[in-house]
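**Student:** turn this into a model:
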Amino acid sequence: MTILVIGSVNADLTVQAARIPAPGETVLGGDARVSAGGKGANQAVAAALAGAHVSLCGAVGGDSDPFRLPALAGLTRACVDLSGLHTLDAPTGLALITVAADGENAITVASGANARFGPEHLPTDWGGFTHVLLQQELAPAVTLEAARRAHAAGLTVLLNAAPARTADPDLLAHTHHLIVNEHELAALVGRTVEDETLELAAHSLLGLGPKTVTVTLGAQGSLTVTPDQTYRIAAHSVQVVDTTGAGDTFCGVLAARLSSGDPLPQALHWAGVAAGLACTRPGAQDSMPGWAEVVAAERMR
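**Tutor:** Sure, this is the predicted structure:
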């Protein structure tokens, strides 16, 4: 089974610091590190490392762009098919990431070529793919058109509604599996969501189109609702170093395991184990575990 990921490709410029700066504050950090990132690229790498055949459709700057090769390095190592990658007359996307001592992070994104990626850059042939994985770092019109075309072609559409935006009913109507964190869930339902209302809020989104809604809850694991079932999956317990890659790891591995035929609860479990392992190392793609490591971690529990 083959997954098509349509999304952003960035280089990540990361600095470790004692804390995330407050507005107007300067905080001295450690050495800067350049690595591969972008939610689309991250999720493509995570899915490929979990054993899926993955193709990426996205955009980067030209050969003279200093961040082009760093942005593509992880995709190349993971053997992601880049035949759908577009070179545009714009800088490669760049994410500026501050990682605090407690593992939390703050991210500012300069979208660059990702912002120039339009519906005209989407694939014309959707044959050979069984699943499409989308996020919200490309223009809303692009994400919506991708969901429409994939849905019409009979693909299973997974949408990670990140970064958070207000709900687009048309997009949700063409989504099979919606994946959000608590902040993104609150943006979609238009209100603050407390722990005791998480399940109700997730259920309310089922009426807008998705057949499945998964809410990632960090150290509390994940909550998934369908019209007939609710699944609460415990987190894989780890010593947290950096949470930057956890969410994208979860999404990519979930898509990979679903595409391989795993039942939903099992796919959610494997996604949680992989996301936990990603928290034990710094970076986004650099933190993502291979499938053998995920299986070994499960055996040691």
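
**Student:** all contacts plus neighbour counts: C-alpha atoms, from now on.
**Tutor:** OK.

**Student:** what's the following helix or strand after the strand or helix carrying L69?
**Tutor:** L69 is part of helix 68-77, with elements assigned from DSSP states H and E. Remark: after helix 68-77, the chain's next helix or strand is strand 81-87, criterion DSSP H and E.

**Student:** where along the stretch 151-300 of the chain do the helices fall?
**Tutor:** Per DSSP state H, counting those that start in this stretch, the stretch 151-300 of the chain carries helices over the ranges 169-173, 182-189, 198-206, 246-259, 264-278, 291-299.

**Student:** could you check the angle strand 81-87 makes with the helix holding L69?
**Tutor:** Angle, helix 68-77 to strand 81-87, by axes from the mean of the first three to the mean of the last three CA atoms, to 10 degrees: 160 degrees.

**Student:** show me what helix 68-77 is packed against.
**Tutor:** Judged by 3 or more CA pairs under 8 Å, 6 or more residues apart in numbering; DSSP states H and E, helix 68-77 is in contact with strand 10-16, strand 33-37, helix 39-49.

**Student:** need the contact partners of that helix.
**Tutor:** With contacts defined as CA atoms under 8 Å, 6 or more residues apart in numbering, helix 68-77 is touched by 9-12, 34-37, 41, 44-45, 60-62, 92, 285-286.

**Student:** that helix vs helix 39-49, what angle?
**Tutor:** 30 degrees.

**Student:** may I see the buried residues of helix 68-77?
**Tutor:** 68-72, 74-75 (16 or more other CA atoms under 10 Å).

**Student:** would a markdown table of those with distance to L258 be doable?
**Tutor:** Formatted as a markdown table, the buried residues of helix 68-77 follow (distance: CA to CA, whole Å):
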| residue | distance to L258 |
| --- | --- |
| R68 | 31 |
| L69 | 31 |
| P70 | 30 |
| A71 | 27 |
| L72 | 25 |
| G74 | 23 |
| L75 | 21 |
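
**Student:** just to revisit the earlier point, so which of the helices of the stretch 151-300 of the chain gets nearest P140?
**Tutor:** Closest of those to P140 is helix 169-173, at 9.0 Å (criterion: CA to CA).

**Student:** please give the structure of this sequence too, so both can be compared:
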Amino acid sequence: MSPETGPEIVVIGSVNLDLVVTVPALPQPGETVLATSYDEFVGGKGSNQAIAAARLGRDVAFVGRIGDDAAGTAVRAALADEGVDVARLSPTPGEKTGRAFVQVDERAENSIIVASGANSRLSADDVDGAAPCVRDAAVVVAQLEVPLDAVRAAARLAHGTFVFNPAPARRLDPELLGLVDVLVVNQGEFEVVTGEPAAEDAASMRVAVARTDLPGSVVVTLGARGALVWHDGELHSVPAPVVEAVDTTGAGDTFVGALADALARGEALLDAARWAVCAASLSTLSLGATTAMPRSAQVAELRALSAS
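**Tutor:** Below is the predicted model of the structure:
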């Protein structure tokens, strides 16, 4: 990253240590199952999205909080190794770094429990302290694994495209949603955030999105089925290529990071979504949220094959 130009993308968000077990099937309440494997990875929605964008070639800066523990040192080093600027990833005395406990079954379905730790201490003051790079970034990305006040500060400071992935989902006020340029949600999140029920078919979804009266664009991710893009009063379907998924844990975050990458390069939203579904598909090919996050050449190859 050039000090004269600053980062292309700033991500405000969470960083965790992910503890991942694979199981034959996700356990039912009261059931004990034996894992077939166990591993640890860097995770957190913010960290995942930052790594996804950095692997695709963008200059990315991260604003967040870690604990004053060994996990914090490890995740900070892992982000730096990916080329992410961690100057604004602050240690938090007396707090533990966030953890995510991830179960993945043989069908690549997962369940996740998050202990926020230091992520819950990220404040509007932290974001305001990063104001110069937030203002100058082509794209600013935020999620909801950090306090809402930090997200609001980012939205107000952003002069570029503000991409908001409100997960874990909650109902949001019109003032914040009015600052969002691109809202990225899955179907369940769409219903929680907007109060409008998500629909399975494109025609009904067009009505649902139009009824929200959101000023920005909306991207609804559909997993293996791709995404729907609402932009300038039109709804477009973006199918995903077919792959043999191993672990879908980081697919949504890869989508957001790749979308930010394409938007920072000046791609139109619909083309950015096509790029993002290919990146997300590739990210499911290995265990762990970030392990299979692709490089630009890989996404370009899959996109070309999908278009042929």
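
**Student:** quick one: the helix holding L69 of the first structure to chain centroid distance?
**Tutor:** Remark: helix 68-77 of the first structure is offset 17 Å from the chain centroid, using CA atoms, centre = their mean, to the nearest Å.

**Student:** with the second structure overlaid, how far apart is that helix on average?
**Tutor:** Superposed on the second structure, helix 68-77 of the first structure shows a mean distance to its aligned partners of 2.8 Å (mean CA distance after the TM-score superposition for the first structure).

**Student:** and for the aligned residue in the second structure for L144 of the first structure, the neighbour number?
**Tutor:** Alignment note (TM-score structural alignment): L144 of the first structure maps to R152 of the second structure. Using other CA atoms under 10 Å, R152 of the second structure has 18 other residues around it.

**Student:** how about R152 of the second structure, what does it touch?
**Tutor:** Contact analysis of R152 of the second structure by CA under 8 Å, 6+ apart lists 124, 176.

**Student:** could you find the closest non-adjacent residue to the equivalent of L185 of the first structure over in the second structure?
**Tutor:** In the second structure, the residue paired with L185 of the first structure is F190, using TM-score structural alignment. Sequence neighbours aside, A198 is the residue nearest to F190 of the second structure in space, at 6.5 Å (criterion: CA to CA, 6 or more residues apart in numbering).

**Student:** how much space separates the residue nearest in space to the middle of the first structure from P227 of the first structure?
**Tutor:** In the first structure, the residue lying closest to the centroid (CA atoms, centre = their mean) is D248, at 3.3 Å. Distance of D248 of the first structure to P227 of the first structure, computed by CA to CA, to the nearest Å: 25 Å.

**Student:** and what of L159 of the first structure?
**Tutor:** Separation of L159 of the first structure from P227 of the first structure (CA to CA): 18 Å.

**Student:** these two: which is more packed in?
**Tutor:** For L159 of the first structure versus P227, neighbours defined as other CA under 10 Å are more numerous around L159 (25 against 12).

**Student:** which position in the second structure aligns with A32 of the first structure?
**Tutor:** In the second structure, A32 of the first structure lands on Y38 (TM-score structural alignment).

**Student:** what's the neighbour count on the closest residue to its match other than its chain neighbours?
**Tutor:** Leaving out its chain neighbours, the residue that sits closest to Y38 of the second structure by CA to CA, 6+ apart is V21, at 4.5 Å. V21 of the second structure: 20 surrounding residues under other CA under 10 Å.

**Student:** L34 is in contact with V21 of the second structure, correct?
**Tutor:** No - applying CA atoms under 8 Å, one finds V21 of the second structure not in contact with L34, separated by 9.4 Å.

**Student:** list the contacts for A289 of the second structure?
**Tutor:** 41-43, 48, 247-251, 283.

**Student:** can we see that at 10 Å?
**Tutor:** Counting by CA atoms under 10 Å, 6 or more residues apart in numbering, A289 of the second structure touches 18, 20, 41-45, 48-49, 52, 102, 247-254, 283.

**Student:** swap in Q298 of the second structure?
**Tutor:** 56, 278-279, 282, 304.

**Student:** now those: which count as buried?
**Tutor:** Among the contacts of Q298 of the second structure, the ones that count as buried by 16+ other CA under 10 Å are 56, 278-279, 282.

**Student:** what about the aligned residue in the second structure for N160 of the first structure, neighbour count?
**Tutor:** N160 of the first structure maps onto N165 in the second structure, with residues paired by TM-score structural alignment. Using other CA under 10 Å, the number of residues around N165 of the second structure comes to 25.

**Student:** swap in the one 4 residues further on?
**Tutor:** Using other CA under 10 Å, A169 of the second structure has 19 other residues around it.

**Student:** and the residue nearest to Y38 of the second structure, what's its match in the first structure?
**Tutor:** Aligned by TM-score structural alignment, V21 of the second structure pairs with V15 of the first structure.

**Student:** that match contacts I97, doesn't it?
**Tutor:** Yes - applying CA atoms under 10 Å as the test, V15 of the first structure and I97 come out as touching, 6.3 Å apart.

**Student:** K45 is in contact with E145 of the second structure, correct?
**Tutor:** Yes - using CA under 10 Å, E145 of the second structure is in contact with K45, at 7.2 Å.

**Student:** tell me which of those two has more neighbours.
**Tutor:** Higher neighbour count among E145 of the second structure and K45: K45, with 29 against 26, using other CA under 10 Å.

**Student:** list the contacts of the more buried one.
**Tutor:** 11-16, 51, 142-146, 165, 167-168, 250, 252-254, 256-257, 289.

**Student:** please, where are all the strands along the stretch 51-200 of the second structure?
**Tutor:** Counting by DSSP state E, counting those that start in this stretch, residue ranges of the strands within the stretch 51-200 of the second structure are 60-67, 85-92, 98-104, 110-115, 139-143, 161-165, 182-186.

**Student:** ends of stretch 278-294 of the second structure, how far apart?
**Tutor:** End to end - CA to CA - stretch 278-294 of the second structure spans 9 Å.

**Student:** quick check: that stretch aligns to which part of the first structure?
**Tutor:** So stretch 278-294 of the second structure sits over residues 273-289 in the first structure, by TM-score structural alignment.

**Student:** and the matching stretch, how far out from the chain middle?
**Tutor:** Stretch 273-289 of the first structure has its C-alpha centroid displaced from the chain centroid by 13 Å (CA atoms, centre = their mean).

**Student:** repeat that for stretch 267-275 of the first structure.
**Tutor:** Distance of stretch 267-275 of the first structure from the chain centroid (CA atoms, centre = their mean) equals 13 Å.

**Student:** hmm, back to that, any idea how far A210 of the second structure is from the residue nearest to F190 of the second structure?
**Tutor:** 12 Å.

**Student:** ok, G37 of the first structure - contacts?
**Tutor:** Taking CA under 10 Å, 6+ apart as the test, what G37 of the first structure contacts is 8-13, 43, 45, 70-75, 93-95, 244-245, 248, 283-286.
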